[in-house]
Each structure stands twice: as C-alpha cells, then as structure tokens.
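Undergrad: Based on what follows, work out the 3D shape:
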Amino acid sequence: MAMSERPPDVGVDREATRNLALMLVLTFATGVVDAGGFLGFDTVFLGNMTGNVLILGMGAAGADGLPVFSLALALIAFIVGAGIASLFLRSGRRGWSPRLTAVLVVSASLVAGTSVLVWLQPTEHVAVMFAIGMTAGAMGMQAAVARNIGVADVTTVVVTSTITAWAIDMFARPSRATILNRRLAAIVTILVGALVGALLVKVALWSVFAVAAGVSAVVVVCGHVLASAGSGGITRTS
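TA: Reported below is the predicted structural model:
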C-alpha cells in the first residue's frame, strides 16, 4: 500500500492555517456583536464575559444605572450555550467535523434571529431580553467550537490572555515573529470588529447582528467545504 496525493505534514499545515483563518473571522464577528451589545443593549457584553462579570460586581456593590439583570442573563446564557455545545462536541472527533458545523449553524441562526427580533421590536423590553439571551448563548457555542478546534491564543471571544502572551514574548524575545503573529492578528481582528459594529449601530442596531450572522455563515460554509475536501486529500493506492 502506498500513500498518494500529498505528504501528511502538508495536510496538517493546511488544516492549521485554515483553522486559524476561520477562528480569526469568528473573532471579528465577536467584536461586531459586542459593539452591538454594549452600545445597543445598555453596556451588556454578549461575547466577552469578563466585562459582564466586572460590571455585575459593581452592580452588586450598589452602583447606580447598571443593567444587572441583563448582565446576569447574558452570563447565564453564555454558560449554557458553551456547556451544551461542549457536551455535543465531546462525542465527536476534535477538529472540524459535522457536529462542529452543526453547532456553528445553530450559533449563526441564533444571531440571525436576534437581527430579525431587533428589527421587528427594537425597543420592546422582552424582545431585548430574548435578543441578549439568544446572542450570548450563540457566543458561548462559538467559544466551545474554538476550544474544540484548539487554535492556540485564539479563543474568538476574549483577548486578555492573548495580549498577555503577546506582550511577554515581544519583550522577552523581540523580533518580527514575536510581534507579527496570530496573537496580534486576534487582537486586531476583534478591534476592527468592534469598530465595524459601532459604525453599524449608527445605521441600525439590527444590522449589527445581520452582519455578524452573515460572517458566521461564511465561516460555516468555508469550514465545512474545506474540511470535507481536505479529508479526501490523502488516498491509498495498491
């Protein structure tokens, strides 16, 4: 039996590059979503739960004007989304799989549903609560997907640890490689996503989530197609 088509290490390199690119695109989507949540839903983060925990702490201390219920709802929805997605992915193989595609389809659908809900009921309190829960749950699912994919330093929903690792390496071993790398790419993509999201809020809040859902859908399609093509790249011949 002989292997054909391409050496295994080439396939691994391509898979790693593909996964990095797709996770960075999802990181951009998180920036878009969080801008929409923070600016449109009264300072509620939908992907970055660190911010919500901090603001909840301030609210517990009696600080005025903080949306404690909305923050708690987002945090709980994120936890539930991440937990359910991780349980679903646990029984499948690591990396891009049909199960992972299914989780991202649900996640993108929830964000798309938020867009429709905000478009139909932009000021209705109950609709806003549903929108917060749906989107935060979707972001939890996305975080579970990123963990399953396992791209180092790219969680898609938070960059604090990424900034820390980037700064440590940059000062310890200053070079082009320690500055211009995937860590910086993750930081920049979530920043650009937040910029785009803030601009979209000025247009219409529903457009924030429509764009984020569209970006996530592109990741789903590209990831599934590329993974399917890659799985057939190594064949055996007699």
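Undergrad: From now on I want contacts and neighbour counts done on CA atoms only, so please keep to that.
TA: Will do.
Undergrad: Counting neighbours, which bits of the host helix or strand of residue 69 end up buried?
TA: In the assignment (DSSP states H and E), residue 69 maps to helix 68-90. Judged by neighbour count using 16 or more other CA atoms under 10 Å, the buried positions of helix 68-90 are 68, 70-86, 89.
Undergrad: for comparison, sequence B:
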Amino acid sequence: MALDTKHVTLREAWATVAPDPADRHGPLPPVMLALTVVTGLVDAYSYLLLGHVFVANMTGNVVFSGFALAGAAGFSLAASLAALAAFAAGAFLGGRLGHRSRAHRGRVLHQALILETVLVLAACLIAAGADPAHAAVPRYALIALLGVAMGHQNATARALAVPDLTTTVLTLTITGMASDSRAAGGKGGRIGRRMLSTAAILAGSLIGAVAVLHGLPALPLLLATVLLAFVTLVSFRLTRSDADWTLPL
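TA: The predicted model follows:
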C-alpha cells in the first residue's frame, strides 16, 4: 500500500511538471508552479527588507496589522495597509483584464504575465538603486509595485482555476494533503501536486532569504524578473492554441 501511494504521488507530481496535453488544464500547471516560486522570492524580499510585510500573502498582513495596533515592535500598520491596498488594486485589475479575455485561458495568462513582469522589473530597478529598509519613498514604491503584481497574479490564478495551484495560498493546500490522505480516510487526491506547490514556495523563499542575508538584497527580485520573463515568452505560444484547455471553465 505504501509503495502504491508513493507511485501515485510521483505520477501526480510528474503530471504537474509535464502535463498531458489532453488534460483539462493543458500546459498551465507548470506555469502556475513557476509563479509559485516567484511568490516565495518576492515575499522573502518584502518581509526581510520592507519591514515585516508581505506583498503576496495577505493573511499575514491582516495579522501584522493587529500586531501593530497592539504596539508590537517591528510591525508597521501603514506598511501592512499599503500592501493590502496595493494587492486589492492588483486583484481588481486582474479581474477586469481576465473577464475581458475570458474566452481564451492562454491569453488571460499571457496578458497577466506581461504586466506582472513589467511591475516586478520596475521594482527590481528601484531595489538595485535604493535602500528601502531606511528610506520611506522607495519602500512604499516597492510595496505598491509588488503588491499590485501579486494581486494581479492571484486574480489570474483564480480565473484559471488550476486545482491546488493558487500560487500564493498554501493553507488549504496543506489542509488538503492531511485531510484527504488515505490515513485520514480520504482518497489521497493530488498529493503530488500539493507537495510540489508547497516545495515551490519554500524554494523561492529559501533562495530569496539566502540572497538577502548574504548581502545581495536585489537578487530575489532579479531572479523573479528573469523567471517571469521566461514564462512570459513561453506562454506566448499558448495564446495560439485552440485546444480544449483554452476554453473557460
């Protein structure tokens, strides 16, 4: 039984990295996995250098707002609220663009990636020439740019609705791994994909944190920009597809 479970997990993981073209979500899973790595890179940068604030995981900012209101040291209510506002603005923009291109999921993805790449590149350029940890203007500019980018990404992931690849939120993913496991009496569905999603954000945050802690503060954003640019180029081919996966859900 344990061996069978291992084979199923590996098969599900492989199907996420190299999906069957006939699958309902086509080539979208590996792209969403790459965006999950971007989330880890960006949030590592924002938390470690922008004053204990997330630009992708909004639950943390709500909690941090509570800490700041209580007077806890090291937390900024203004920064948390700015991140929440920027993320909401990005999600609104992503929703508007997504609904306009809803007839083709490949075009929704490609348009979103173009905008996200531009925003993260702009943030990278600011980070390379300023010290956001000690200067308010670049700090809030970075929160705004990255918050909009991540909100837009999240809205796009929501529109594409690839199961267990939301690119930012892992609470339900980890809950699903535990509650749907065979040990819990469930069917054990998509544990391979869920583990990959968790590993992707862990890898991004680890790489980002190592870069920041070793004196390369702008490197996480540079890596995120390069990864986004690559995925954007790859996704251009998806806009020309007329396969079933391109149809809206």
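Undergrad: Overlay the chains and give the TM-score.
TA: Superposed pair, TM-score by TM-score structural alignment, normalised by the length of structure 1: 0.85. Supporting alignment: 221 aligned residues with a CA RMSD of 2.1 Å.
Undergrad: quick one on the thing from earlier: pull the distance from the helix holding residue 69 of structure 1 to the chain's centre.
TA: Helix 68-90 of structure 1 sits 13 Å away from the centroid of its parent chain (CA atoms, centre = their mean, to the nearest Å).
Undergrad: average offset between that helix and structure 2?
TA: Comparison of helix 68-90 of structure 1 with structure 2 after fitting gives an average deviation of 0.8 Å (mean CA distance after the TM-score superposition for structure 1).
Undergrad: Excluding residues flanking it in the chain, which one is nearest residue 77 of structure 1?
TA: Counting by CA to CA, 6 or more residues apart in numbering, residue 77 of structure 1 lies nearest to residue 137, which is 4.6 Å off, once chain neighbours are set aside.
Undergrad: Kindly state which residue of structure 2 is aligned to the one you found.
TA: Applying TM-score structural alignment, one finds that residue 137 of structure 1 aligns to residue 148 in structure 2.
Undergrad: Can you give me the neighbour number for that match?
TA: 30 (other CA atoms under 10 Å).
Undergrad: Scan structure 1 for its longest helix.
TA: helix 8-40 (DSSP state H).
Undergrad: Tell me roughly how far the helix or strand that that helix is followed by lies from structure 2 on average.
TA: Later in the chain than helix 8-40 of structure 1, the nearest helix or strand by DSSP H and E is helix 49-60. Here the mean offset of helix 49-60 of structure 1 against structure 2 after fitting is 1.0 Å, by mean CA distance after the TM-score superposition for structure 1.
Undergrad: With adjacent residues omitted, what lies nearest to the corresponding residue of structure 1 for residue 76 of structure 2?
TA: Here residue 76 of structure 2 is matched to residue 67 in structure 1, going by TM-score structural alignment. Of all residues beyond its chain neighbours, the one nearest residue 67 of structure 1 is residue 42 (7.0 Å), with distances taken as CA to CA, 6+ apart.
Undergrad: Hmm, that neighbour is touching residue 69, no?
TA: No. Contact criterion CA atoms under 8 Å: residue 42 of structure 1 and residue 69 do not qualify, at 11.3 Å.
Undergrad: Look up how far residue 160 of structure 1 lies from the corresponding residue of structure 1 for residue 227 of structure 2.
TA: Superposed on structure 1 with TM-score structural alignment, residue 227 of structure 2 falls opposite residue 215. With distances taken as CA to CA, to the nearest Å, residue 215 of structure 1 is found 23 Å from residue 160 of structure 1.
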